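Participant: here is my input; please provide its structure:
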Amino acid sequence: MNGHGVWSIYRFEMARTFRTLLQSIIAPVISTSLYFVVFGSAMGGVMKTIHGVPYGAFIVPGLIMLAILTESLSNASFGIYMPKWSGTIYELLSAPVSWIEALVAYVGAAASKSIMLGLIILVTARLFVPFQIAHPFVMVLFLLLTSVTFSLFGFIIGVWADGFEKLQIVPSLIITPLTFLGGSFYPLSVLPPFWQTVTLFNPVVYLISGFRWAFYGVADVSVGISLAAISGFMLACLVIIRWIFATGWRLKA
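Facilitator: You can find the predicted model right below:
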């Protein structure tokens, strides 16, 4: 393992985050705080409790997951796209750094940013609503798995994109709608039976459900199935990335 090479890339990516704190950290925290104010206050007046959990506290896991998914994709895709755009990707490919070492550095940095953001939002949420974490180790596990997996997915998007506008297509048109339709603000039990079945094909449902179980012990889907779903998606992303480096697809063009 080329530890010096991995650390250099990781440190460079993390330094970019601290140079753009307003965009990377402060803006997502403010946006999520507005969700707490608007949905927690407005909807909380109508929906008092869900499965015995106050509505304001019920949406905390969903909002944290929304921020993590979005930021993981954005950070990882931008991190690998910039070397492609500037032409420095060839220096990376010719350096004594293996594909797994480059992946660890880029994905590790993107996941670190997302985990940091998720923890900040978790602390910020306490200013608006009281909540509890029934299973803290499971909560940390889902936080890590989700950040890493969607950073891997974001890495794939960054390699695939051939323009800045494409970096926003998947997060804006696919991930964000899937998150809103994945039970962030409501339990699946409030949907008609047909739409409950359709919603089970939404992969984000399993992430939010498992993450919420870690907080309150209530879930729309078994926590075991949720862990299996995120693990399977992670494995699929790793296989695709291994193929990308093996063939040079969109890297050497």
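Participant: make it CA atoms for all contacts and neighbour counts henceforth
Facilitator: OK.
Participant: wait, doesn't Leu222 sit right on Gly210?
Facilitator: Quick fix: residue 222 reads Ser, not Leu. Yes - with contact defined as Cα atoms under 8 Å, Ser222 counts as touching Gly210 (7.4 Å).
Participant: looking at the two, which has the bigger crowd around it?
Facilitator: Gly210 (27 against 13; other Cα atoms under 10 Å).
Participant: now for Phe180, how many residues are close by?
Facilitator: Close neighbours of Phe180, defined as other Cα under 10 Å, add up to 16.
Participant: ok, the residue sitting nearest the centre point of the chain - contacts?
Facilitator: The residue lying closest to the centre of the chain (Cα atoms, centre = their mean) is Leu69, at 2.2 Å. Leu69 sits next to 146-147, 150, 175 when contact means Cα atoms under 8 Å, 6 or more residues apart in numbering.
Participant: let's see which of those end up in helices.
Facilitator: Secondary structure assignment by DSSP state H places 146-147, 150 of the contacts of Leu69 in helices.
Participant: and those as a markdown table, adding neighbour count?
Facilitator: Converted to a markdown table, the ones in helices among the contacts of Leu69 look like this (neighbours: other Cα atoms under 10 Å):
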| residue | neighbour count |
| --- | --- |
| Thr146 | 27 |
| Ser147 | 28 |
| Phe150 | 29 |
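Participant: to check against the first, give me the structure of this:
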Amino acid sequence: MAMANQPLPREGATTRNAGTFAPPGQPVFRGFNRLGLWTLYMKEVRRFFKVQTQTIWAPAVTTLLYLMIFTLALGGGANGGRMVLGVNFASFVAPGLIAMGMINNAFANSSFSLLGGKIQGTIVDYLMPPISTGELMTALVGAAVTRAVLVGLAVAGAMLLWPGVSLKIAHPWAVVWFGLMGSILLAIVGVLTSIWAEKFDHNAAVTNFVITPLSMLSGTFYVIDNLAPAFQAVSRLNPIFYVISGFRFGFLGQSDIGDTNMAVLHGAIGLGVVNVALGALLYWLLKSGWKLKN
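Facilitator: Prediction:
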């Protein structure tokens, strides 16, 4: 009865039992929220892994069909009579198809996250947790890169089933760098798309009219030396061209951007700069809440 007659604490006041709680509006996590980052990352990974037949294995089968069709149509048969950059056509086109499969799936994964949340009304699940803008961005991009790596491994395994394909690695650093940088590039573009898009048609428009043309015209199936000088110049403005050529250099030791580490290094640095610039833009948009909180 004595406790029942005690006055309630004033707003903002702390009691002995509530003294461990922060005042309203004051962030609890002042530094790096490792648990929150890992939780969101695993949520995104599990989202695509639950349907791995569509998200991982289907791209491997599709890419193998690309290899079969283009090898038979342009390479002179399964064993490949046509030589490009000193190797048979199948071995030439295989690294480019692996890289293309990786970047396309990185974009597909990251472009759905926030857009799906906006359409389904669950965007609050991304905005309310006590994680920083950088942690949110890292989780979304990291999950997309994880899917890209898994798809790349699945595609490479499928490629080995085709006769005449050699995936011997000449420069491991180029395979790792251009594979990761290409995946990060398209993952960032995917998150930017999911912020801008208001419906799935917007996402499909970016896929069909931007990502797919840039991927198909990036030198995956040909060397740009076969193009007219004007079209060569346009190709060199395509960042995906450097992803494909650099990744191919890692396997063959030759590419459209050079046959030495120093020649390819310029493309590697340029790709890293582009990723930093796009990452800064993405961070600013997420921080501002544009089309997410407004």
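Participant: the strands in structure 1, which residues?
Facilitator: Taking DSSP state E, the strands of structure 1 run over residues 49-50, 53-54.
Participant: so for Ala110 of structure 1, which of these sits nearest?
Facilitator: With respect to Ala110 of structure 1, and counting by Cα to Cα, the nearest of those is strand 53-54 at 32.2 Å.
Participant: with structure 2 overlaid, report how far the closest one is off on average.
Facilitator: Taken against structure 2, strand 53-54 of structure 1 registers an average deviation of 0.9 Å after superposition, with mean Cα distance after the TM-score superposition for structure 1.
Participant: so that strand aligns onto which residues of structure 2?
Facilitator: Mapped onto structure 2 using TM-score structural alignment, strand 53-54 of structure 1 spans residues 87-88.
Participant: for the matching stretch, the distance to its chain's centre please.
Facilitator: With Cα atoms, centre = their mean, to the nearest Å as the basis, stretch 87-88 of structure 2 stands 29 Å off its chain's centre.
Participant: likewise for stretch 117-137 of structure 1?
Facilitator: Distance, stretch centre to chain centre, for stretch 117-137 of structure 1: 16 Å (Cα atoms, centre = their mean).
Participant: leaving out chain neighbours, which residue sits closest to the aligned partner of Asp256 of structure 2 in structure 1?
Facilitator: Using TM-score structural alignment to pair residues, one finds that Asp256 of structure 2 aligns to Asp220 in structure 1. In space, and not counting its chain neighbours, Asp220 of structure 1 is closest to Ser209: 5.7 Å by Cα to Cα, 6 or more residues apart in numbering.
Participant: and for Leu292 of structure 2?
Facilitator: Ile195 (6.9 Å).
Participant: over to Met102 of structure 2?
Facilitator: Excluding the flanking residues, the one nearest Met102 of structure 2 by Cα to Cα, 6+ apart is Ala148, at 4.3 Å.
Participant: structure 1: which residue goes with that neighbour?
Facilitator: Alignment note: Ala148 of structure 2 maps to Ser114 in structure 1; criterion TM-score structural alignment.
Participant: my read is that that match contacts Leu66, right?
Facilitator: No - taking contacts as Cα under 8 Å, Ser114 of structure 1 lies outside contact range of Leu66: 10.8 Å.
Participant: show me what Leu115 of structure 2 aligns to in structure 1.
Facilitator: Using TM-score structural alignment, the partner of Leu115 of structure 2 in structure 1 is Tyr81.
Participant: ok, the residue nearest to that match when sequence neighbours are not counted - contacts?
Facilitator: Nearest-residue entry for Tyr81 of structure 1: Gly158, 4.8 Å, with adjacent residues in sequence omitted and distances by Cα to Cα, 6+ apart. Counting by Cα under 8 Å, 6+ apart, Gly158 of structure 1 touches 76-81, 167.
Participant: measure Gly158 of structure 1 to Ser209 of structure 1 for me?
Facilitator: In this view, Gly158 of structure 1 and Ser209 of structure 1 are 28 Å apart by Cα to Cα, to the nearest Å.
Participant: over to Ile244 of structure 1?
Facilitator: Ile244 of structure 1 is 32 Å from Ser209 of structure 1, where distance means Cα to Cα.
Participant: the match of Ala148 of structure 2: how many residues sit nearby?
Facilitator: Ser114 of structure 1 is flanked by 32 other residues according to other Cα under 10 Å.
Participant: aligned to Thr207 of structure 2, what sits in structure 1?
Facilitator: Using TM-score structural alignment as the criterion, Thr207 of structure 2 maps onto Pro171 of structure 1.
Participant: that match against Thr70, yeah?
Facilitator: Yes - counting by Cα under 8 Å, Thr70 is a contact partner of Pro171 of structure 1 at 6.2 Å.
Participant: quick one on the thing from earlier: how about the strands of structure 1, which one is nearest Val6 of structure 1?
Facilitator: Nearest of the strands of structure 1 to Val6 of structure 1, taken as Cα to Cα: strand 53-54 at 43.4 Å.
Participant: need the residues that contact the closest one.
Facilitator: For strand 53-54 of structure 1, the external contacting residues (Cα under 8 Å, 6+ apart) are 44, 48, 216.
Participant: residues near the second one, how many?
Facilitator: Residues near Lys48 of structure 1, counting by other Cα under 10 Å, number 13.
Participant: over to the first one?
Facilitator: Gly44 of structure 1 is surrounded by 18 other residues when neighbours are defined as other Cα under 10 Å.
Participant: who are the neighbours in contact with it?
Facilitator: 54-56.
Participant: for Arg16 of structure 1, see how far away the residue nearest to Asp220 of structure 1 is.
Facilitator: Look at Ser209 of structure 1 and Arg16 of structure 1: by Cα to Cα, they are 33 Å apart.
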